[in-house]
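Novice: Return a 3D structure for these sequence lines:
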Amino acid sequence: MSAAPPRVERRTHANGMELAWDSFGDPDATPLLLVMGLGAQMVAWDDAFCAQLAEAGGLRVIRFDNRDIGHSSYLTHLGVPDIQALMQQAMAGRTLHVPYTLRDMAADCAGLLDALGIARAHIVGASMGGAIGQEMCVHYPHRMLSFTSIMSTTGAPGLPPPTPEALAVLFSPAPTTFEAYVPHHAKVWRVLRGPSAFPQDEARDTERAQLVFLRGLNPPGVARQLAAVLASGNRKPALAAVRVPTLVIHGDADPLVPVVCGIDVADAIPGATLLRIPHMGHALPIPMWPEIVGAIAAHTGRHPDA
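Specialist: Prediction:
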């Protein structure tokens, strides 16, 4: 079997940003855009996962770095938000003034589709990426063939919070040296994967940490992304009017965004289908790829390009 050709990363101007992206599968196939979560680079969508999804669904799978992460535009000129103050303001029900919002990040997605000459695509979002996908459902439904929300939330008040351990790793600053970053990365993902052991993933933690570190960390950008999440508020009322065919995937052992939040997403979007995956935390573990890939491929196959 011949080796796969090396990935070619491109940078494209979209919505005033320069967004780094690459793709898997037939360039002429129906497009599927992967949207990653808070502080996560596009390589958090593992190469092999993307290749399997492209093959299973007969899709052109596109992944990209959100603004302020990886090789996409850093919005340094917007400053570093005071997250603690923003959280206090949010709890007090005040309007938050932030560098940008999740709706702006949804506009990045639409802008990337524009730049790539894509009229409509399947959208798959994980965690914050799922919230960005919800914003697309509300503001850009005409650009979407279907939506898959993975380990995300509506932001509705009263939903259960993260576990203290998950919250601690979310707010733990990333070390600036590779030697310190590797064990930090491993600890973060041990917590986020939940109580079950995933030896295949643990064996790849150092390799994944190196890839992320070498592509570049941007802690101020992560703070700006988190500010956007905090300012997004409750999307549930707007989701009631969504008619985009939706699949919700959520692990029942998620320590960061508890499964009740995924159930709430499925309840909020009319006609949505919910897939609960036992033992899955806030991650996409290798042993669960077949079920996740199969579910997304089946969902997109029911809603092909018009």
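Novice: only C-alpha atoms for contact and neighbour calcs from this point on.
Specialist: Will do.
Novice: any idea how far the residue nearest the centre of the chain is from Asp264?
Specialist: Most central in the chain under C-alpha atoms, centre = their mean is Met36, positioned 2.5 Å from the mean C-alpha point. Separation of Met36 from Asp264 (C-alpha to C-alpha, to the nearest Å): 20 Å.
Novice: can I assume Ile62 sits in a strand?
Specialist: Yes. Under DSSP: H, G, I helix; E, B strand; the rest coil, Ile62 sits within a strand.
Novice: How about it: what's its closest non-neighbour residue?
Specialist: With sequence-adjacent residues excluded and distances taken as C-alpha to C-alpha, 6 or more residues apart in numbering, Ile62 is closest to Ser23, at 4.3 Å.
Novice: show me where the stretch 51-200 of the chain has helices.
Specialist: Remark: helices assigned in the stretch 51-200 of the chain by DSSP state H, counting those that start in this stretch are 83-91, 102-115, 128-139, 164-170, 178-192, 199-203.
Novice: What count of nearby residues applies to the nearest residue to Ala14 once chain neighbours are set aside?
Specialist: Leaving aside its sequence neighbours, Ala14 sits nearest to Gly111 (C-alpha to C-alpha, 6+ apart; 4.7 Å). Using other C-alpha atoms under 10 Å as the criterion, Gly111 is surrounded by 20 other residues.
Novice: Just the strands from the stretch 1-150 of the chain, written as ranges.
Specialist: For the stretch 1-150 of the chain, applying DSSP state E, counting those that start in this stretch gives strands covering 10-14, 17-24, 30-35, 59-64, 121-126, 144-150.
Novice: I'd like the structure of this one too, to check against the first:
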Amino acid sequence: MADHDRRGAITRIGAVDIAWESFGDPDHPAILLIAGLGTQMIRWTGAFCRALAARGWRVIRFDNRDTGCSTHLDHCPPPDMGAVIGALGAGLLGVGRQPDLPYTLNDMAGDALGLLDALGIGRAHVVGRSMGGMIAQILASDHGHRVCSLTSIMSGTGNPAVAGPAPDVLALLLGPAPDPAIDPEGFLAHGLAFARRI
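Specialist: Below you'll find the predicted structure:
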């Protein structure tokens, strides 16, 4: 695929700017790739996107809000992930007794839908990884007429009756990582340990 077959931009969706890239012919059926927690769009590698495009798809990847080149909400305090996980496990999320959050997965699904709108895509095959799978599920549930198919990878439904991640994986996900500016080797070791475990 020639370099000119890859396009990207930053598009305003509501109150946030979403960075995105598209591979392949804009007239081909679309696949929207949604990344996981703290993961930039480039985790869906260029080679992977080009391979899909070569098979006749238009492939769109993007940075979720607070990630990569999309808007970072630095003015908002980070959520207490322990409280979020606890509320999720108790079935409290979405019923009015949840922790204070600057935005939700529903807002992030709105970002994905807004990107499809901005790109003039009526329907897409939606693929999400980890947290991106949860965003994809919300998109399919709330806007099923816009989703041709749903693929949810390494993800969950939020149902407290369904087993969640292993305790050591959860500890790696929620535990503090070394500051890369102070301890780059420790930061890399933490990231590698997490990647190897999942």
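Novice: Put one on top of the other, what's the TM-score?
Specialist: The TM-score (TM-score structural alignment, normalised by the length of the second structure) is 0.85; 189 aligned residues with a C-alpha RMSD of 2.1 Å.
Novice: circling back to that earlier point, Throw the strands of the stretch 1-150 of the first structure into TSV and include distance to Leu75 of the first structure and mean neighbour count, thanks.
Specialist: Listed next are the strands of the stretch 1-150 of the first structure as TSV, based on distance: least, C-alpha to C-alpha, whole Å; neighbours: other C-alpha atoms under 10 Å:
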stretch	distance to Leu75 of the first structure	mean neighbour count
strand 10-14	14	16
strand 17-24	9	21
strand 30-35	19	25
strand 59-64	17	26
strand 121-126	22	26
strand 144-150	27	26
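Novice: Just put the ones you listed in TSV and tack on distance to Ala186 of the first structure.
Specialist: Below are the strands of the stretch 1-150 of the first structure laid out as TSV (distance: least, C-alpha to C-alpha, whole Å):
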stretch	distance to Ala186 of the first structure
strand 10-14	29
strand 17-24	25
strand 30-35	22
strand 59-64	23
strand 121-126	20
strand 144-150	22
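Novice: Minimum distance to Leu145 of the first structure: which of the helices of the stretch 51-200 of the first structure has it?
Specialist: helix 128-139 (10.2 Å; C-alpha to C-alpha).
Novice: average distance between that closest one and the second structure?
Specialist: Taken against the second structure, helix 128-139 of the first structure registers an average deviation of 1.1 Å after superposition, with mean C-alpha distance after the TM-score superposition for the first structure.
Novice: so where in the second structure does that helix end up aligned?
Specialist: Under TM-score structural alignment, helix 128-139 of the first structure corresponds to residues 131-142 of the second structure.
Novice: ranges for the helices of the stretch 201-306 of the first structure?
Specialist: 205-215, 219-232, 236-239, 259-268, 289-302.
Novice: Indicate which one of those is closest to Phe49 of the first structure.
Specialist: Among those, helix 289-302 comes nearest to Phe49 of the first structure, with 6.8 Å by C-alpha to C-alpha.
Novice: what sits up against the closest one?
Specialist: Outside helix 289-302 of the first structure, the residues that touch it by C-alpha atoms under 8 Å, 6 or more residues apart in numbering are Phe49, Gln52, Leu53, Ala56, Gly57, His122, Leu145, Ser146, Thr148, Leu247, Ile249.
Novice: quick one: the counterpart of Ile121 of the second structure in the first structure from Asp108 of the first structure, how far?
Specialist: Alignment note (TM-score structural alignment): Ile121 of the second structure maps to Ile118 of the first structure. Distance, Ile118 of the first structure to Asp108 of the first structure, using C-alpha to C-alpha: 13 Å.
Novice: more crowded one of these two?
Specialist: Taking other C-alpha under 10 Å, Ile118 of the first structure and Asp108 do not tie; Asp108 has more neighbours (22 against 14).
Novice: And that one? What does it align with in the second structure?
Specialist: Residue pairing (TM-score structural alignment): Asp108 of the first structure is matched to Asp111 of the second structure.
Novice: Can you verify my assumption that that match contacts Ile13?
Specialist: Yes. Proximity of Asp111 of the second structure to Ile13 meets the contact threshold set by C-alpha atoms under 8 Å, at 6.1 Å.
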